[in-house]
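>>> What follows is a protein structure lacking sequence information:
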C-alpha cells in the first residue's frame, strides 16, 4: 500500500497556517506513516528544492496526493496562485485512474462563504471551516477513516482516532495566533483605512509624524523599510511621498514615488513628482532620467503641462543653464497663458538673464491672472508678493506675506517660497541686510512691527 500523502496548497504568507496543519497531521499519525508536502515546507523532501522546476513540482505533488487541502485565508483569496494550484489539483484529480473530487478539500479560515473564489465555491468539493472546532474534528476523523487501509500499522490509526480532539484544539489555537499576527493584504477596506490616517496627518499639518505612521504601516503589511521594500498600493505610496515632501524628507519621498511608479510605470504625474523629489535632493542625474522617460511618453509634456515645465526648467536653472530654463518657461507660458505659476517662473528667469523690464511686464500679466482668480492660496500670494517686490510696491508685498502666513503653509512649502524670494532679491540688487529684512517680513512680520 502506498503511504498516504497530503499536499497543502497555500500562499507564501500563510506558511504558519500550513505548518500548523502539518503538525496536526503528524500529531495524529506520526511522521513515518503519512507524508505532508507544501511549497514553503522546510522539512526534508516536504518542499520544492532550490533550482527545481516549481510548476512541474506542483503538478507532481497534486497528482500524487491522496488528498489536497486548499488553504483559504483573508490573504490567499486575494492571490492568483492558490487558484492556479487548485486548478492543477482538479485537473490531476479528474485525470487520475481513480478520479474523484473527494481528493480536494478547501479549508477556509476567517472568511465568509461569499469570499471563497467562485471556481471553488461552485465546485462539488466540500468546504471545511478550519476555524471551527466541529469542522476540524470532522476533517481529521475523515483522514483517520480514509487512511485506515493505507497505513500498515493499524495501531497507528487507532491511536490517531483517540488523538483527534486534542489535535483539533491545538490546530485551532495555533492557526488563530498565526492569522492574528500575519501581515495585512491591501484589500480596498484596509487601504482606505490607511489612506484616511495619512490624509488626517496632511489635513492637520502633522507632516512631521509621517515617519512613525509609515513604520507602523510597514509592520502591518509585513514589510521592512529600505531598498528592499515592495509596492503595496499606489494610493498609500503617493500619500506617504507627499507627506515626506511636506516635511522636507526628500529621499524618503523619492523612494515612495518610485514605489508608486513601479505600480504605474506610465503615469506621468507620478514620474513628474518623482523628478521633483530628486531635484529637491539636487540629484540631477536621476532627475534627467525621469525627464527623458516623460519625454519618451509625451514629447509635448514640457510645453503643455505647467508642472512638467517647472520640473525641466528648474533642472536647467539649478545647473546655471538659465537660457534653457527661460525658453522652457516661455513656451509653456504661451501654451498656458492663464498660469500664474508659469508667469512667476518666467519672470524670475528673465531677471536671471538681466531682463528686469521683461520680468516686470510678465509680472503685470501674472497679477492680472491672479486678480481673476476666485480661489487663492499661499502659492498665489507668494507669486503676488514677488510681483510686488519687482514692481517696488513694498506695502503690497508685506500684505501678501501676511496672507501667506495666515494660510498655514507647511515647513517645506515655506522653504520653497523663501527660496523663490532669495532668488529674485539679489537680482534686484538687494543687500544682505535687505534680504534678511525681507525674510523676516515673510516669516513673522517682525520687521514690519519694528517699523511701527
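Yep, it's here. All figures in this text were calculated on a predicted structure; none of them were measured in a lab.
>>> When you work out contacts or count neighbours from here on, use the C-alpha atoms and nothing else.
Noted.
>>> The stretch 51-200 of the chain: helices as residue ranges?
54-64, 80-95, 118-121, 133-146, 154-180, 188-203 (DSSP state H, counting those that start in this stretch).
>>> For residue 430, which of those is the nearest?
helix 188-203 (35.9 Å; Cα to Cα).
>>> Below is an additional structure, to be compared with the one above:
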C-alpha cells in the first residue's frame, strides 16, 4: 500500500539524537540516491533542507508530534549514543501509539535501525515491540530495507525500475557515509569510557601533574562532542568531581566551582557534592553563592550543620571569613556538642574562642582536643600538629615538643612544616609567646 502525506508524497521521519545528525544525513542522501531529489520527503530535526527540520522559534514538542503522526515510515536510529537518550524512546513510543491508533494498525511503519550496537544494547521497549530491527551497518540489511522502500513508495512500474537500478549505489553510499559518521562521532559516556577518563584524571593527581588539568579537560570536551564557546553540558558525575578536585588542588577555585555545579546538575540532592561546591565558592570568595549552597544543604538536611562535622566546618568558615566570629563559634559549639569525639571541631571551636578573646574557654576546649587525640590509635601530620596547637593554648608547653616530634616522624614536606609554623605564629600575639619560642619549635619540626 502506497501511503502518502498531505503533500501527496510518501515521507520518512528519522528519530535521532543531535549527535547522530550525520547518520540521519546519510540515510536522507541514500533515499535521494534511490528515488531522486524530492520524490520522497525525508524529515528530521537536524536537517538543513528547507522544510526538512524544525524551524527557528517553532514549538519543538508540537513539531515532533506532527511528524510522528503524519510520517509514512519512521526510522528510529539506535547508535551507541542514542540508546542512552530517553528522547528517542519517547519519539518511538509516540510513533507506536499513532500506529496502533490507525484503523489498520500500521506497526510496520516503525523501523528501528541499529548501528554498531548489539541486541543486548537495544532498549527493552523497542526490543519487545515485535518490530523488525534492521542492521544499518551491514550490506544485506540496508539493501533489504531500501528494497522495501521501493515496494512501498514507488507509484508506477517505471519509477520502480529506476529505483531498483539505484539500489547498489544507494547502499554503498549509505554504508560509506555512516561508517565515517560513526568513526568521528562523539564518545558516549558508557561505563568503560568513563572509567578510562577517570583513570587519566586520577593519574594527574597521583603523579603531581594537577597543573595539566585544563588541557585534559579540553580534550575531554572534544572527545564527548562539546564545542568550544558553547555552554558545557554535564557528562558523568565522576568526571566532574575529579576535574573539580584537580582545579581545587591548583587553586583555580572558579573552575572547580563550575565542575561541582555540573556534578550538582546530575545529582542535585548529593550532600557531598553540595558541600564541596560550597567550599569552592568560599575559596573564590563568592560568599553569596556559598550562602545559597548552605541554604540548599539546610533544606535537604535541616540538622546537617549540627550532626555533620564537615558541614559545620563549612558553615563556620563561611561565617568566620566574613568576620562573624561569634556566629561561627556558636556553629562550632553546637556541632562539637553533637560530635564530642571530633578533635577537628574542638580545634575550630577553640580557635574561635581565642579570636573572641576568651583565653580560658579556648584552653578548656583545647584540653578536650588533646584528650581526644591522645586516645587515637592512628595519627598523621595534621593530627599531631593540632595536638601541638592544643598544648600551646592549654598551657602544657612541655607537651608541645612531644607532639612536634611526632609530626617529624611522618617526614612532613617543607610546605607542611611552614603551614604548621604559621599556625603556631598565629598564637603568638593572643598568648604573648616570645619569638625565640616559635623559633625553637620551628627547629624541632625541621629536625
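Perfect, I can see it now. Since we're looking at a predicted model, the values are computed, not measured.
>>> Fetch the TM-score of the aligned pair.
For this chain pair, the superposition-based TM-score is 0.88 by TM-score structural alignment, normalised by the length of structure 2; 438 aligned residues with a Cα RMSD of 2.9 Å.
>>> Mind listing what's buried along stretch 271-290 of structure 1?
Within stretch 271-290 of structure 1, the residues that count as buried by 16 or more other Cα atoms under 10 Å are 271-280, 284, 287-288, 290.
>>> Provide the aligned range in structure 2 for it.
The alignment of stretch 271-290 of structure 1 onto structure 2 (TM-score structural alignment) spans residues 274-293.
>>> now stretch 76-84 of structure 1
Stretch 76-84 of structure 1 lines up with residues 82-90 of structure 2 when matched by TM-score structural alignment.
>>> contact partners of that stretch?
Contacts with stretch 82-90 of structure 2, where a contact means Cα atoms under 8 Å, 6 or more residues apart in numbering, come from 15-17, 20, 76, 121-123, 125-126.
>>> do that again at 6 Å, thanks
With contact meaning Cα atoms under 6 Å, 6 or more residues apart in numbering, stretch 82-90 of structure 2 is reached by residue 17.
>>> Over to stretch 193-205 of structure 1?
residue 207.
>>> rerun at 8 Å
Counting by Cα under 8 Å, 6+ apart, 207, 209-210, 213, 217, 235-236, 239-240, 243, 410 sit against stretch 193-205 of structure 1.
>>> Kindly state which residue of structure 1 is aligned to residue 218 of structure 2.
Aligned partner of residue 218 of structure 2 by TM-score structural alignment: residue 215.
>>> which residues does that match contact?
Counted by Cα under 8 Å, 6+ apart, residue 215 of structure 1 has contacts residue 225.
>>> Let me see the ranges of the strands in structure 2.
11-15, 41-43, 73-78, 110-114, 134-135 (DSSP state E).
>>> Mind listing residues that contact the first one?
Counting contacts by Cα under 8 Å, 6+ apart, the residues outside strand 11-15 of structure 2 that touch it are 4-5, 24, 40-45, 67-68, 71-77, 88, 91-92.
>>> Now list the buried members of the contacts of stretch 193-205 of structure 1.
Buried, going by 16+ other Cα under 10 Å: 207, 210, 217, 236, 239-240, 243, 410, out of the contacts of stretch 193-205 of structure 1.
>>> Okay, and which of these map to helices?
210, 217, 236, 239-240, 243 (DSSP state H).
>>> Which members of those residues are the farthest-apart pair?
217 and 243, at 14.1 Å, using Cα to Cα across those.
>>> What's the ChimeraX line that selects buried ones from the contacts of strand 11-15 of structure 2?
A single ChimeraX command selects the buried members of those (16+ other Cα under 10 Å):
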select :4,24,40,41,42,43,44,45,67,68,71,72,73,74,75,76,77,88,91,92
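>>> Stretch 123-133 of structure 1: end-to-end distance?
The straight-line separation of the ends of stretch 123-133 of structure 1 (Cα to Cα, to the nearest Å) is 24 Å.
>>> tell me, that stretch lands on which residues of structure 2?
The aligned range for stretch 123-133 of structure 1 is 129-139, by TM-score structural alignment.
>>> contact partners of stretch 249-258 of structure 2?
Against stretch 249-258 of structure 2 from outside (Cα under 8 Å, 6+ apart): 210-211, 243-248, 277, 280-281, 283-284.
>>> And for stretch 430-441 of structure 1?
Residues contacting stretch 430-441 of structure 1 (Cα under 8 Å, 6+ apart): 398, 401, 418, 421-422, 425, 446-448.
>>> switch to 7 Å and redo it
398, 401, 425, 446-448 (Cα atoms under 7 Å, 6 or more residues apart in numbering).
>>> Which ones among those map onto helices?
Per DSSP H, the subset of those in helices is 398, 401, 425, 446-448.
>>> Distance to residue 340 of structure 1 added to the helices of the stretch 51-200 of structure 1, as a markdown table?
Formatted as a markdown table, the helices of the stretch 51-200 of structure 1 follow (distance: least, Cα to Cα, whole Å):
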| stretch | distance to residue 340 of structure 1 |
| --- | --- |
| helix 54-64 | 58 |
| helix 80-95 | 49 |
| helix 118-121 | 54 |
| helix 133-146 | 68 |
| helix 154-180 | 53 |
| helix 188-203 | 25 |
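>>> and residue 312 of structure 1, which of the ones you listed is closest to it?
Across the helices of the stretch 51-200 of structure 1, closest to residue 312 of structure 1 is helix 188-203 (Cα to Cα), at 27.1 Å.
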